[in-house]
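J.: sequence unknown, structure follows:
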């Protein structure tokens, strides 16, 4: 048996790690110098390190930063929800920006004249 792949925020001791598609893309770690946020959404060998005032601020920053890079073309709020959702929370498969645009155009085309 294999363990389910982590998804969303997972706590390891004092640190919080953000997982996406089976890999850790961000971590928020308290330390002697405050809160450090490590963002790994770039190329494998590049990490971005920033400071935060609190763990919750670091988590919010990491969510938005990673969502903007991983789910390009998806509105930020929806991208953050998809990024932080647990596997059982995925009711619908994720759609790309092109698919969303095609769905919107199709629904507009199917509306009756005079309907808006």
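T.: Received the coordinates, thanks. Predicted model only: the values in this text are computed from it and were never measured.
J.: okay, CA-based contacts and neighbour counts for the rest of this
T.: Will do.
J.: Residues contacting the strand ranked longest in the chain, please?
T.: Using DSSP state E to assign secondary structure, the strand with the most residues in the chain is strand 23-31. Residues external to strand 23-31 that are found in contact with it (Cα atoms under 8 Å, 6 or more residues apart in numbering): 14-19, 35-41, 55, 58-59, 62, 66.
J.: put this beside the first:
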């Protein structure tokens, strides 16, 4: 038996977005997937970046957690949000609980849809 058409039980939890801390480890999340992790270890700080493809990870070293987070933000922003200015791309990537600002064409489409009169049934 199939669930009703308005069944949304498979995706009720909100997706993580931005930096999330688990103990000493920090993870950068986007679209429900961790794309970067910053974790202290014996040699300093290890930064793992996985923005390219699912199976490709890049590991680099950093002097501090803050430096590792800045590097991860810029590296992931350049690859995930291509064509967007770096400052805006980092702001979008790190933003939490705020939907991205709609583009000009999306706002025009919304205005057009709002202008259509609702038919009465």
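T.: Everything's here; your move. Because the structure is a prediction, the values reported are computed rather than measured.
J.: follow-up on the earlier one: report the buried members of the contacts of strand 23-31 of the first structure.
T.: By neighbour count, with 16 or more other Cα atoms under 10 Å, the contacts of strand 23-31 of the first structure hold 15-19, 35-41, 55, 58-59, 62, 66 as buried.
J.: Which residue would you name as the spatial centre of the first structure?
T.: For the first structure, the residue sitting closest to the mean C-alpha position, by Cα atoms, centre = their mean, is residue 83 at 2.7 Å.
J.: Give me the mean deviation of the longest strand of the first structure from the second structure.
T.: For strand 23-31 of the first structure, the mean distance from the matching residues in the second structure following superposition reads 0.3 Å, by mean Cα distance after the TM-score superposition for the first structure.
J.: Tell me the residues of the second structure aligned with that strand.
T.: Counterpart in the second structure of strand 23-31 of the first structure, with TM-score structural alignment as the criterion, is residues 33-41.
J.: buried stuff in that stretch?
T.: Judged by neighbour count using 16+ other Cα under 10 Å, the buried positions of stretch 33-41 of the second structure are 34, 35, 36, 37, 38, 39, 40.
J.: Helices of the first structure, residue ranges please.
T.: 55-70, 76-84, 97-110 (DSSP state H).
J.: Go through these and name the closest to residue 3 of the first structure.
T.: Across these, the minimum distance to residue 3 of the first structure, taken as Cα to Cα, is reached by helix 76-84, at 19.0 Å.
J.: Where in the second structure does that closest one fall?
T.: Aligned by TM-score structural alignment, helix 76-84 of the first structure falls on residues 86-94 of the second structure.
J.: Average offset of that stretch relative to the first structure?
T.: Relative to the matching residues in the first structure, stretch 86-94 of the second structure has an average distance of 0.2 Å after the fit, by mean Cα distance after the TM-score superposition for the first structure.
J.: what do we get in the second structure for residue 50 of the first structure?
T.: Residue correspondence, TM-score structural alignment: residue 50 of the first structure in this structure matches residue 60 in the second structure.
J.: residues contacting its match?
T.: For residue 60 of the second structure, the contact set (Cα under 8 Å, 6+ apart) comprises 46, 47, 48.
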